[in-house]
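Colleague: model this:
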Amino acid sequence: MADDKSGRDKQAHDEERRQREREIAAELERGDEVEPPVDASTLAYFETELESVEFPATGAEIVSAVGDREIESVVETYTIADLLPDAPAESFDSPAAVGTRVQRPTVATAMKRVVEAVARLPNAETNRSQREAYERTFRALADVDGDDDDEAIDAVADWIVDRVAEKERVPGSRDVRRQAAKVCRENGYEIRDDEWLGV
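Modeller: Just a heads-up that it's a prediction; the model follows:
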C-alpha cells in the first residue's frame, strides 16, 4: 500500500473496523456472564457526565476530569479514581468503553493496579491486546469466583504486580491465564481446556 494520505486513511479505517469487530465479539462472549454489579441506569448517567471529556482519552485524563464522581455497585460505592488508572498508558475510545470497564468494579480495580504498576517501570508497557487479555482473564475469574468476594481476581492482580516489581517486566497474557487457572484449581474450581483459562 502506498504511503500517502489515502493509504494512511485506509489503514486507519481498517483498524477502526477491526476494533469494532473485536468489541462486538467481546460483547457476544460476555453474553453468558452474570449480571454486572453496577446498574445499567447508573452507567448510562455516568456516561453522560463524560461529555466534558474529549475521546479518545487516557485514564489519567478521565481521572483528572471526573475522578471524584461516584459509581454505586450492589456492594460498595467507588469513585472513578478508584476504578481507572491514573496513567497515560491506557486510553479509552468512548464513554461506552469507560462504562464497560467500570461496570465490574473488582475487574476495574485489578486493571488499575496492573496498569499503574507497569507505568512505574521506565521502559515497559502493555499493548492494547495484552490489556484486553488481562481484562478478559479477570472477567473469567469473576464468573468462576462469583460468590467469594473475587479473591481470585485479587490473587492474580497481586501476582502480576509482584512480577512487574520483582522482574521489572510485564508477564505475558498466557502466563497470566496459567496463573489464573492455577489459582482457580487451588481453590477447588474446575477449569476445562476449552475455556479461556484452560491453557
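
Colleague: going forward, measure contacts and count neighbours with C-alpha atoms only.
Modeller: Noted.

Colleague: in which helix or strand would I find residue 72?
Modeller: In the assignment (DSSP states H and E), residue 72 maps to strand 70-72.

Colleague: From the chain's centroid, how far away is the helix or strand following that strand?
Modeller: The C-terminal neighbour of strand 70-72 among helices and strands, as given by DSSP H and E, is strand 77-79. Centroid separation between strand 77-79 and its chain, computed with CA atoms, centre = their mean, to the nearest Å, is 17 Å.

Colleague: Proceed likewise with the subsequent sequence, for comparison:
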Amino acid sequence: MADNKSGRDEQADNADRRQRERDILTALERNDETEPPVDERTLGELETELDALSFPATAREVVEAVGDRTVESDANVHTVAELLPETDQEIFDEPATVRTRVQRPTVAAAMKRIVEHCQSIQQTSLGTSQREAYEKTFRALKAIDADDDDEGIQYMADWIVERVDETGKLPGSRAVRREAATFCRENGYSVRNDEWLGV
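Modeller: From the prediction side, this is the model:
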C-alpha cells in the first residue's frame, strides 16, 4: 500500500472493518449467555464497592475486600469468595473485569476450583487463552441443557482436576472440548461438528 492519502484511507477503512468484525463477534458471544441473569443492581453495587480498591488488583485482594458480598442470580445466591480464587496469580485490571467474571456464577465456581487446584501443583498455571477456552467449554455445556444440575460442568471440572493430578499439567483446550463432547453424547445430547464442542 502506498504511503499517500489513498493508502492511509484504505488502512483506516481496513482497521475500522476489523474493529466492527470484533465487535460483532463479541456481541454474538454475549447473546449466547447461558446462565440465569445476575441482578444488574447487585453487580453495579459490587462494582461501586470495588472502586475503593486500587487496580490492578489480585483475586486475593478482591476476595479480602468484598468476599462476603453476595451475587444473586435467578437460580442461586453466591458470595464473591465462592466465585473467585484466593490467589495472587489472577489479576484484574479494573472493577468491570471482576463484574464480568462473577456474572456467570456456575462457570466462575468451576474455574475457581481449577485455579486453586493448580496452585497446589508447582509449575502449573492457567494462561489467559487457556482460561478463555475452558470458560467457553463450560458455557457450551451450560447451553446444552440449561435446566440440568450443571452436571456437565461439574464433571468437566472434576476431569480437569484429575488430569492435573495424573500428569502434573493442565489438559489442552482441545482435549477438554473433546471430553466435554464425549460426556454430552454419552448423556444423550447431540453435538454438531460446527459447534464449539464438535471437535
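
Colleague: centroid residue for the first structure?
Modeller: Against the mean C-alpha coordinate of the first structure, by CA atoms, centre = their mean, the closest residue is residue 135 at 3.9 Å.

Colleague: which SS class is that one?
Modeller: helix (DSSP: H, G, I helix; E, B strand; the rest coil).

Colleague: need the contact list for it.
Modeller: 107, 111 (CA atoms under 8 Å, 6 or more residues apart in numbering).

Colleague: Could you report the separation of the counterpart of it in the second structure from residue 176 of the second structure?
Modeller: In the second structure, the residue paired with residue 135 of the first structure is residue 135, using TM-score structural alignment. Separation of residue 135 of the second structure from residue 176 of the second structure (CA to CA, to the nearest Å) stands at 11 Å.

Colleague: Mind jotting down where the helices sit in the first structure?
Modeller: With DSSP state H, the ranges of helices along the first structure come out as 5-29, 40-49, 59-66, 80-83, 95-102, 105-119, 128-144, 151-167, 173-186.

Colleague: So which of the ones you listed is nearest residue 199 of the first structure?
Modeller: For residue 199 of the first structure, the closest of the helices of the first structure is helix 173-186, at 6.1 Å, according to CA to CA.

Colleague: The closest one to helix 151-167, inter-axis angle?
Modeller: 130 degrees (axes from the mean of the first three to the mean of the last three CA atoms, to 10 degrees).

Colleague: after superposition, how close is helix 173-186 of the first structure to the second structure?
Modeller: Superposing on the second structure places helix 173-186 of the first structure at an average distance of 1.0 Å from its equivalents, by mean CA distance after the TM-score superposition for the first structure.

Colleague: Would you check the span in the second structure matched by that helix?
Modeller: Under the criterion TM-score structural alignment, helix 173-186 of the first structure matches residues 173-186.

Colleague: quick one: buried residues of the matching stretch?
Modeller: Under the neighbour-count criterion of 16 or more other CA atoms under 10 Å, stretch 173-186 of the second structure has 173, 174, 176, 177, 178, 179, 180, 181, 182, 183, 184 buried.

Colleague: quick one: contacts for the residue nearest to the fifth one when sequence neighbours are not counted?
Modeller: If I follow you right, that is residue 178 of the second structure. Using CA to CA, 6 or more residues apart in numbering and skipping residues adjacent in sequence, the residue nearest residue 178 of the second structure is residue 199, 5.9 Å away. Each residue near residue 199 of the second structure by CA under 8 Å, 6+ apart is listed here: 174, 177, 178, 181, 193.

Colleague: Can you tell me how far residue 199 of the second structure is from residue 14 of the second structure?
Modeller: For residue 199 of the second structure relative to residue 14 of the second structure (CA to CA), the value is 32 Å.

Colleague: what sits against the residue lying closest to residue 130 of the first structure once chain neighbours are set aside?
Modeller: Leaving aside its chain neighbours, residue 130 of the first structure sits nearest to residue 173 (6.0 Å; criterion: CA to CA, 6+ apart). Neighbour list for residue 173 of the first structure: 130, 133, 134 [criterion: CA under 8 Å, 6+ apart].

Colleague: Scan the residues you listed and report the most crowded one.
Modeller: Per-residue neighbour counts (other CA atoms under 10 Å) across these peak at residue 134, which has 24 neighbours.

Colleague: check contacts around that one.
Modeller: 111, 173, 176.

Colleague: same thing but 6 Å
Modeller: Counting by CA atoms under 6 Å, 6 or more residues apart in numbering, residue 134 of the first structure makes contact with nothing.

Colleague: Whatever residue of the second structure lines up with residue 30 of the first structure: how many residues sit nearby?
Modeller: Matched across to the second structure, residue 30 of the first structure falls on residue 30, judged by TM-score structural alignment. By other CA under 10 Å, the residues close to residue 30 of the second structure number 10.

Colleague: Relative to residue 49 of the second structure, how far out is the match of residue 135 of the first structure?
Modeller: Where residue 49 of the second structure is concerned, residue 135 of the second structure sits at a distance of 26 Å (CA to CA).

Colleague: which of the contacts of residue 199 of the second structure lies closest to residue 107 of the second structure?
Modeller: Closest to residue 107 of the second structure, out of all of those and judged by CA to CA, is residue 177, at 14.9 Å.
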